[in-house]
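J.: missing the sequence, but the structure's below:
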């Protein structure tokens, strides 16, 4: 237990992103149609089942307001289940919320439902914090989620968590500058390869006199594995073994070495800066920009003169397979809940079509359900559509491992070392030893 609790605390430092309850017949809002079914009272016939849910934000944020509104709607629609939401903000280092979960785990005081960040799912399962929900989620409902949502919530073949929102990274570009150099952007059917990216960035850099590509290399932390692991995946490699614990021959594979060598090539050629200035792209000082959906409102509202669009994530010239970053916050039923069926119904409600539309409108993250798109016209064209389309085609969750925070930190340190001139193979070999030492604590 001690090693699990210490790892979960480490998790806080790495993160950024139709229920069929068996014992109740509560009124529910369908994840797809919004229809309702009548209720006949509480699960035990003596009043409604009382559920508690913890979320990781304050109630005065746009995200928190969405959670509160959807929980209130759940209560209004159900006579036999009532939920109380507790808002527990994450501290600056991200530890406040996770600290409370750790304490509640040891004192047997976990609520019925919690939110958790996608990459930490495996650690939460291993710690005995959350329980599988497969039996409560119909195939029809499950098929409506983006594949990446199911992937990030599944551990050892069992579904533990569902999200209402997704996240990803695309290659934003200045349409005017690409047109100036007669450069055609990539498409979902024909995305740019690494070679295309390098050639375009080099052409623009030489013509404009500034590094054309901004990969946010100055944004250290979880951004590194989130944004750059897809280069390895697209190249046919992996970050960690299927057991989540084997790094030798995988973390330092030839495919990984080639991906990090490409980063070094970009830096050595001067087409990307390791320390870019803030708002380069927004100010027209770079033409290509790796970033997520959160950049779109800023560009639209604060920099209307920038004529921008987005193209899919670059692919390895070796495989040309599209792999894009995914992962955000999700809901799970805790293993200590005395009402798992009702709690699972709440999880599905908080991720049904109406809830997905609510959270997408509140904070602008891509919707987790396919059925939500028809209610979100902004995701039917332009950069937002590119982000959503590439998620559906090539979404790839970060590694599911109980030692994920260790993997993430060492990935970041390896990439940083290479950017500043170290040999990729040597660095990755060194980091493998660190990861393997930590993994030994969990290997049977």
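T.: Done, it's in. From a predicted model like this one, the values you see are computed outputs, not experimental measurements. Numbers count the residues shown, from 1 in each chain.

J.: switch to C-alpha atoms for all contacts and neighbour counts from now on
T.: OK.

J.: so which helix or strand takes in the residue sitting nearest the centre point of the chain?
T.: In the chain, the residue lying closest to the centroid (C-alpha atoms, centre = their mean) is residue 327, at 1.4 Å. Following DSSP states H and E, there is no helix or strand that holds residue 327.

J.: this is the comparison structure:
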């Protein structure tokens, strides 16, 4: 508890200091005025450190050829990254650019910790970015980051199971009703329909169904919508799957159903590009379907971005580096190595000869990066607990949604 309180206090104090110190910052530097040094914090995105080092050398060289500035790349571990970043920034000893994910950005931006990038983006070909990739870079209509990678989660179907239940692997479900028809057929033939990993993130369980139903969890203006008519349909959809045994009995708390899938006893699993290696190693023949649709066609897919802290000693050079690292050429370099999907449409051609990644790259247009809100990370366990209570039969879908809404409202009020 002490650790959580100290970080919150750090947010508030640092935010106030940064806003006061940077309110009159000049963002009109010309290319000739961009000089000096910047430090960029990145993470290990693959297990091949040598390939990543070479990649960063190329990306940095492309920047330093254009600007009279020197870039130092520092790789920091994923563990405890929040605390490391906050501590460094509070000590005015942090990076000039760092990598952020969707549930970090709104927390930092809301506390005034991030530099607004809009004044720098007039010449940045913003129309080339996938619209959905920009969702997680904005807070209160201001841009605080530029995206470099994206994912799109969707259903992977076991071809043998599809055929066993009398369905066509070339004509996969695209709507809830079609999936329910397939799920029923799978159950009748002794298969589970789907892997619902109730112990995992809401991004991979309930949230996609909420978005597909046309619902939302919470808005930027703190309007709680998880218990409205549309969102409750997602609770009902999950509850229906569990009551009809279309998903395994341990789905309430399960973290994965790899053993069931690998045994050929499951119709579909939710996956993305990072799932491909495991799926291919399973030896099973599979096909990938477009994200499902009820009222809307949506899915989950994280977005990785680069941001600039407001206490950077060299904000103009830092902002230009963010633009450079996320341009089409460097996105091709970065995502060829990492095998994530570029966020620029013009860079997606790196996967033209890779069947599955090419298909998944077409689905990022439907991918939302989670709940973009400063409280997005905090409210997830509250929602998860209510969904689990519902699946245990102790609450109706509406009651679970109402209880989740009440918990979210209490968290916002803190």
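T.: That came in fine, so what should we check first? Quick caveat: nothing in here was measured; it's all calculated off a predicted structure.

J.: thought the residue nearest to the centre of the first structure was touching residue 166?
T.: Yes: if you go by C-alpha atoms under 8 Å, residue 327 of the first structure and residue 166 touch, sitting 5.9 Å apart.

J.: Provide a list of residues in contact with whatever residue of the second structure lines up with residue 398 of the first structure.
T.: The alignment partner of residue 398 of the first structure in the second structure, by TM-score structural alignment, is residue 370. Going by C-alpha atoms under 8 Å, 6 or more residues apart in numbering, residue 370 of the second structure touches 102-103, 203, 207, 300-302.

J.: And for the lengthiest helix in the second structure, what's in contact with it?
T.: Counting by DSSP state H, the longest helix found in the second structure is helix 2-22. The contact list for helix 2-22 of the second structure, computed with C-alpha under 8 Å, 6+ apart, reads 83, 86, 90, 108, 111-113, 310-311.

J.: Please apply the same query to stretch 259-271 of the first structure.
T.: 194, 198, 201-202, 205, 210-213, 231-232, 235, 272-274, 415, 418-419, 421, 424.

J.: rerun at 7 Å
T.: 198, 201-202, 205, 211-213, 231-232, 272-273, 415, 418-419, 424 (C-alpha atoms under 7 Å, 6 or more residues apart in numbering).

J.: Kindly indicate whether the aligned residue in the second structure for residue 236 of the first structure is helix, strand or coil.
T.: Correspondence of residue 236 of the first structure to the second structure, assessed by TM-score structural alignment: residue 214. When classified by DSSP: H, G, I helix; E, B strand; the rest coil, residue 214 of the second structure comes out as coil.

J.: secondary structure class for residue 276 of the first structure?
T.: Per three-state DSSP, the secondary structure class of residue 276 of the first structure is coil.

J.: and it, how many neighbours?
T.: For residue 276 of the first structure, the count of nearby residues is 17 (other C-alpha atoms under 10 Å).

J.: got the contact list for it?
T.: Per C-alpha under 7 Å, 6+ apart, neighbours of residue 276 of the first structure: 214, 218.

J.: Against residue 212 of the first structure, how distant is it?
T.: Remark: distance between residue 276 of the first structure and residue 212 of the first structure (C-alpha to C-alpha, to the nearest Å) = 11 Å.

J.: Next, the buried residues of stretch 361-370 of the second structure.
T.: 361, 363-370 (16 or more other C-alpha atoms under 10 Å).

J.: Can you give me the first-to-last residue distance of that stretch?
T.: 18 Å.

J.: Return the distance of that stretch from the chain's centre.
T.: Stretch 361-370 of the second structure has its C-alpha centroid displaced from the chain centroid by 9 Å (C-alpha atoms, centre = their mean, to the nearest Å).

J.: Please apply the same query to stretch 190-203 of the first structure.
T.: On the basis of C-alpha atoms, centre = their mean, stretch 190-203 of the first structure sits 26 Å off its chain's mean C-alpha point.

J.: Which positions in it come out as buried?
T.: 191-194, 196-198, 200-202.

J.: So what does residue 115 of the first structure match up with in the second structure?
T.: Residue 115 of the first structure maps onto residue 99 in the second structure, by TM-score structural alignment.

J.: Please name the spatially closest residue to its match (chain neighbours excluded).
T.: residue 306 (4.5 Å; C-alpha to C-alpha, 6 or more residues apart in numbering).

J.: Can you tell me the SS state at the aligned partner of that neighbour in the first structure?
T.: By TM-score structural alignment, residue 306 of the second structure lines up with residue 331 in the first structure. Three-state call for residue 331 of the first structure (three-state DSSP): strand.

J.: I figured residue 195 of the second structure was touching residue 258, is that so?
T.: No: taking contacts as C-alpha atoms under 7 Å, residue 195 of the second structure lies outside contact range of residue 258: 8.7 Å.

J.: Comparing the two, which shows the higher neighbour count?
T.: residue 195 (24 against 15).
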